[in-house]
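Novice: coordinates only, sequence not included:
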C-alpha cells in the first residue's frame, strides 16, 4: 500500500493527509462531446482514529466542485484550493518581508525587504536602508508562502475512519471529443474510416486511464461563470493511435464507447484514435435541386446497415470525401459535410458541393382563377452536360394546404403535405423537361 503522511508544525498545527496521484490504484475518464468529462479515481489511504483533514491533490484545474462524490470517507467540510503559484502573485506574498539577492560570480548573499512589485522590483537594504530598483542580482525567496499551492487540491475535513481506500468521482471542464470521418470513394463502393479526436485542456494529465466516450447531446445547466480559469492560447501536441479498438453499446438513451486497454491523456494534448474502419460499402450518387436554387447539389448516400458492411451508431462529426484519379492513382478531395448522431439502420446523406455540368432552370408558367379554384403551373428544365447518365431529384414546395395535382408529365412522390418530389433519369448529354399544374380550392385554403 502506498504511504501517506502528516506533518506537525509549530504551534501544534496538524497538516492534512496528502493524497497525490502516486496513491492512485485505478483511474477512469468518461469524456462527453460538450467540453466536459467525469473522472473516477481510487486512491489508497491509511485509516486514522481522530478528526482529520485530507489534502486530495492532482485534481483537474477545471473541476466542478459541486459535482464531487466521495466514497470511503465521511466528509464534514470540503474546500477547493486553487490559488496556484504565479510569479507576480508569489512576489506579492513577500511584500514587507525578507528576501535575498545573490550574486553568483561574487558569491555574495544580501538581505533585503521587498517593498513593491507593481512596476518592477523595489527593495530596501536591511542594513543601510538604501532603496534598490530592479536589481540585476538573482532574487531568492525563503520558502513558498502559506496559501499558495503548486497544483489545485481538494481539502476535506473528515470524521475518523478505518478505511484504506477512497473512491472519488467528479465532473470537470476542459476535456472534449468529436468524430471525424474519411471516405475513399471508389467506382461502386466506398471505404469509411472514423476517427475520435480527444482534446485535454483540463490542466491535468490523466495517466494510464480507462477511457470511455459518451455520444449524444446531454443536457447541462450552464452557470454564468463556467470556469475558475480564463481561457488562454495554447499549443497542443497531436498523438495518433491508429490501431485502437472501441467497444460500443447503448447506454441510457446515449451510446457508450469503451477503449480496449488504457491510455494517457496529457494536458494540452490532442489524441486521435481510430473509431472504425469499414470497406465495400455500397452507395448511391445523385443530384438534388429545389425551386429557386441556382445549381444542383451533389449527393452521396449510403445505408448504415449490417447488410451494407456497416450497421453501427455513428457519432456526429465532419466527413471528408476523396476519390481516386485513375491517371496516377492519387486521391483527390471532392467535398465534405457534417452528419448528426446517426443510429444504425438509418441513411447517411452527404452534400458534397454543386455540380458543374448540370444546368437547372425553373419558372412559373401559368397562374389563373376559375371560380373558387386557383391554378398554378411550373416547369423545370434539367440539362445533363455530363458524359454519363444521372439521377436527378427535384423537390418542389407547395405553399398551400388544400391542393390537388391536375396534370403532370412525370410521376411524383408526396414527401409531406407541402412538398412533392420528382425522381428522374437523364441520359448523357441530354435534357429533361418536367411540367405540372395543381389546383387550390381558395374557399377552404390557408396559405402557408
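Specialist: That came through fine. This structure is a prediction, so every number in the text was calculated from the model and none was measured.

Novice: C-alpha from now on. contacts and neighbour counts both.
Specialist: OK.

Novice: now the helix or strand containing residue 396, how far from the centre of its chain.
Specialist: For residue 396, the host element (DSSP states H and E) is strand 390-397. Remark: strand 390-397 is offset 35 Å from the chain centroid, using Cα atoms, centre = their mean, to the nearest Å.

Novice: Name the residues of whichever helix or strand comes after it that are buried.
Specialist: With elements assigned by DSSP H and E, the helix or strand that comes after strand 390-397 is strand 403-408. By 16 or more other Cα atoms under 10 Å, the buried positions in strand 403-408 come out as residue 403.

Novice: Please compute how far strand 403-408 lies from its chain's middle.
Specialist: Worked out by Cα atoms, centre = their mean, strand 403-408 lies 48 Å from the chain centre.

Novice: That one packs against which elements?
Specialist: With contacts taken as 3 or more Cα pairs under 8 Å, 6 or more residues apart in numbering; DSSP states H and E, strand 403-408 sits against strand 431-441.

Novice: The structure to be compared is supplied as follows:
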C-alpha cells in the first residue's frame, strides 16, 4: 500500500469518517489457470476501488468488472423480492416471538410484505421485527470483488499482480519537538498518521506514504465505491410509517447523567505541612520502528521497513523522523503593515545536515515542549508546509508575552513612527521586524536590512531586561 496525502486539505485534520485522499494498492497471487479465456475473481479488494485504474500483470487482461452487488440488508431484500421469506416479530397481544411466512412485494420506498394477516410495511409496528432468508444468493458477495477476464492463454501456474487506486485513504505528518532551555536546539520526532476509511483490512502489508503534491486526473477521483456502500445500506427502517410519532413525540429527553470523575493520575502525591508535592517520572519516547525515506521523482516516499496491518476504518501511527538535536535559534518577530502586528515567538533553522537534520519535512503540525526547571512543559503548537533540504523552516509556536512592543504615532505627516521593544527576560533575545512589499514605502530605517523574498527584515539583539527602538516613516501610494 502506498498512501497519498490530500493536498487540498491544507492544515485541516484528517476526516476520520471519510478520508479524502487515495492509495495505490498492489497484491501478488500465485494461481493455476486453465487454458483459454479465464475469469479471475479478486475477493477482498478495497471497497473504494477505482475500477478503471486496475492493471493486471502476469497475464494479459481483456475485460474487468467491479462486482457491486454486496451482501447487505438491501441486497438481500432486492434479491428476494417476489420470493418467500420468514418474518420474525413480537406478537403485540402476547408479547411472544412468532414466525410466519411472508412474501416480499416491494422495497423501493418501504419494505412491504404479504403475510397470512394481509399486506403490511415492515419495521412500522414499533416492536421487534426482522426477516429471515433461506440462503445467501450466489449473486451477492460478502467482500468487494474485482473480476478480470484474461485473453486466450496457455494456462498453467502463473504469478499475477493486481494494482489499482482506491479512494478513502489519507495520511498526515505530526511533529513533537522539545526545545532546549537555551532555545538553540530542538529534539524532533516525526510521526506518520495513516488513515483508512475503507471496509477492507490489509494484513501484514508493505506500506509507504508519499509526501508532496501530485497531479491527479478526474478519472482517479471516482467515488463509486462509497456510493455502492451507501446504496447497500439505504434500506429505510423508520421513514414514512403512519401514524408518525406517539404521545411522547416532541418532548425533550431528560438530560444525560454527569460524567464520572476522571481517574487519578499515575503519580505519587504526598501531603506535608499543608503543601502537596507531586512527583512523576518522565517517559522517554523511543520509536521502535522508523520509516525510511526514499526518492520518488520530485516527491519523497517513506517506506515502513516491516510489514504492518492497515485495519479497516482505523488509524495507525509510525515514526518517520528521529533527530536528537536540530540547531537553530529562537526569534521574536513582528510583521509591519504601517503598524506592528502582535509579536510571535518562533524557532527557526536551516534544514541541513550540519544543523542536525538534512531530511525533507512533509507538511504537518508540530507540538513543541521545552525543558525547564520543573521538567518538560508544553509551550505551543505550530505548522509547516512541505520543506525540502536546505530550505529555511520556521515554527511559530506562541504569542510572546515576555517581549512587548509599544508604538508612538507620528505627530505630523513627515514625522516618524517610533517603536519601543522591551525585553523582560533575564537573557538576550533576537528580535525581527518584517517589512513586506504591500504598496507602502518605508523610509528612515536604521542600519542595513536583510533582503528576503517579498520583504526586508530589520534584526537586532535586545540585552536582558533592556529596550530597543526603531523609527521609520511611511510613504503611502497616492490615489489616481
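Specialist: Great, that's in hand. Note that this is a predicted model, so its numbers are computed, not measured.

Novice: Do you know the score for how well these two fit?
Specialist: Scored by TM-score structural alignment, normalised by the length of the first structure, the superposition of the two chains gives a TM-score of 0.78; 395 aligned residues with a Cα RMSD of 3.5 Å.

Novice: returning to that earlier point: got the contact list for the strand holding residue 396 of the first structure?
Specialist: 285-291, 384, 418-428 (Cα atoms under 8 Å, 6 or more residues apart in numbering).

Novice: Map residue 389 of the second structure across to the first structure for me.
Specialist: Aligning on TM-score structural alignment places residue 389 of the second structure opposite residue 344 in the first structure.

Novice: Now do its match against residue 254 of the first structure, distance only.
Specialist: Taking Cα to Cα, to the nearest Å as the measure, residue 344 of the first structure falls 13 Å from residue 254 of the first structure.

Novice: before we move on, what about residue 412 of the first structure?
Specialist: 37 Å.

Novice: now do residue 219 of the first structure
Specialist: Applying Cα to Cα to residue 219 of the first structure and residue 254 of the first structure gives a distance of 12 Å.

Novice: Give me the more crowded residue out of these two.
Specialist: Neighbours were counted for residue 219 of the first structure and for residue 254 using other Cα atoms under 10 Å; residue 254 has more, 14 against 7.

Novice: quick one: the helices in the stretch 151-300 of the first structure?
Specialist: Using DSSP state H, counting those that start in this stretch, no helices are found in the stretch 151-300 of the first structure.

Novice: hey, where'd the strands end up in it?
Specialist: Assigned by DSSP state E, counting those that start in this stretch, the stretch 151-300 of the first structure shows strands spanning 153-158, 165-173, 175-185, 189-200, 206-215, 237-241, 246-251, 254-259, 263-265, 269-282, 284-290, 297-303.

Novice: Mean per-residue distance, the fifth one versus the second structure.
Specialist: By that I understand strand 206-215 of the first structure. Average distance, strand 206-215 of the first structure versus aligned residues of the second structure after superposition (mean Cα distance after the TM-score superposition for the first structure): 1.2 Å.

Novice: helices and strands around that strand, which ones?
Specialist: Applying 3+ Cα pairs under 8 Å, 6+ apart, one finds that strand 206-215 of the first structure contacts strand 24-32, strand 254-259, strand 263-265.

Novice: Let me know the helix or strand that the corresponding residue of the first structure for residue 406 of the second structure is in.
Specialist: Aligned by TM-score structural alignment, residue 406 of the second structure pairs with residue 361 of the first structure. Under the criterion of DSSP H and E, residue 361 of the first structure resides in strand 358-370.

Novice: Which neighbouring elements make contact with that strand?
Specialist: strand 373-384.

Novice: that older thread, can you list contacts of the strand holding residue 361 of the first structure?
Specialist: So strand 358-370 of the first structure is contacted by 289, 291-292, 294-296, 374-386 (Cα under 8 Å, 6+ apart).

Novice: what about residue 79 of the first structure, how many neighbours?
Specialist: Residue 79 of the first structure has 12 nearby residues by other Cα under 10 Å.

Novice: Kindly indicate whether it is helix, strand or coil.
Specialist: strand (DSSP: H, G, I helix; E, B strand; the rest coil).

Novice: Give the equivalent position in the second structure for it.
Specialist: That one, residue 79 of the first structure, aligns with residue 65 by TM-score structural alignment.

Novice: Ok, residue 17 of the first structure next?
Specialist: Aligned by TM-score structural alignment, residue 17 of the first structure pairs with nothing in the second structure.

Novice: okay, now residue 17 of the first structure: neighbour count?
Specialist: Quick note: residue 17 of the first structure (other Cα under 10 Å) scores 20 neighbours.

Novice: Wait, it touches residue 51, no?
Specialist: No. Applying Cα atoms under 8 Å, one finds residue 17 of the first structure not in contact with residue 51, separated by 11.3 Å.

Novice: Surely the match of residue 389 of the second structure is within a helix?
Specialist: No. Counting by three-state DSSP, residue 344 of the first structure is not part of a helix but coil.

Novice: if we can go back for a sec, want to throw the strands of the stretch 151-300 of the first structure into CSV with distance to residue 130 of the first structure?
Specialist: Shown next, in CSV, are those (distance: least, Cα to Cα, whole Å):
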stretch, distance to residue 130 of the first structure
strand 153-158, 41
strand 165-173, 49
strand 175-185, 52
strand 189-200, 49
strand 206-215, 50
strand 237-241, 49
strand 246-251, 68
strand 254-259, 64
strand 263-265, 52
strand 269-282, 49
strand 284-290, 83
strand 297-303, 79
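
Novice: These: which one's closest to residue 131 of the first structure?
Specialist: Between residue 131 of the first structure and the strands of the stretch 151-300 of the first structure, the tightest spacing by Cα to Cα is seen for strand 153-158, at 38.6 Å.

Novice: average distance between that closest one and the second structure?
Specialist: Mean deviation for strand 153-158 of the first structure: 2.0 Å (mean Cα distance after the TM-score superposition for the first structure).

Novice: re the thing from before, if burial is judged by neighbour count, which of the contacts of strand 390-397 of the first structure pass?
Specialist: Neighbour-count burial within the contacts of strand 390-397 of the first structure applies to 286, 287, 288, 289, 290, 384, 421, 422, 423, 424, 426, 427; the criterion is 16+ other Cα under 10 Å.

Novice: Make JSON lines from these and add distance to residue 273 of the first structure to it.
Specialist: Output for these, formatted as JSON lines (distance: Cα to Cα, whole Å):
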{"residue": "286", "distance to residue 273 of the first structure": "32"}
{"residue": "287", "distance to residue 273 of the first structure": "34"}
{"residue": "288", "distance to residue 273 of the first structure": "35"}
{"residue": "289", "distance to residue 273 of the first structure": "37"}
{"residue": "290", "distance to residue 273 of the first structure": "39"}
{"residue": "384", "distance to residue 273 of the first structure": "42"}
{"residue": "421", "distance to residue 273 of the first structure": "41"}
{"residue": "422", "distance to residue 273 of the first structure": "42"}
{"residue": "423", "distance to residue 273 of the first structure": "40"}
{"residue": "424", "distance to residue 273 of the first structure": "42"}
{"residue": "426", "distance to residue 273 of the first structure": "43"}
{"residue": "427", "distance to residue 273 of the first structure": "44"}
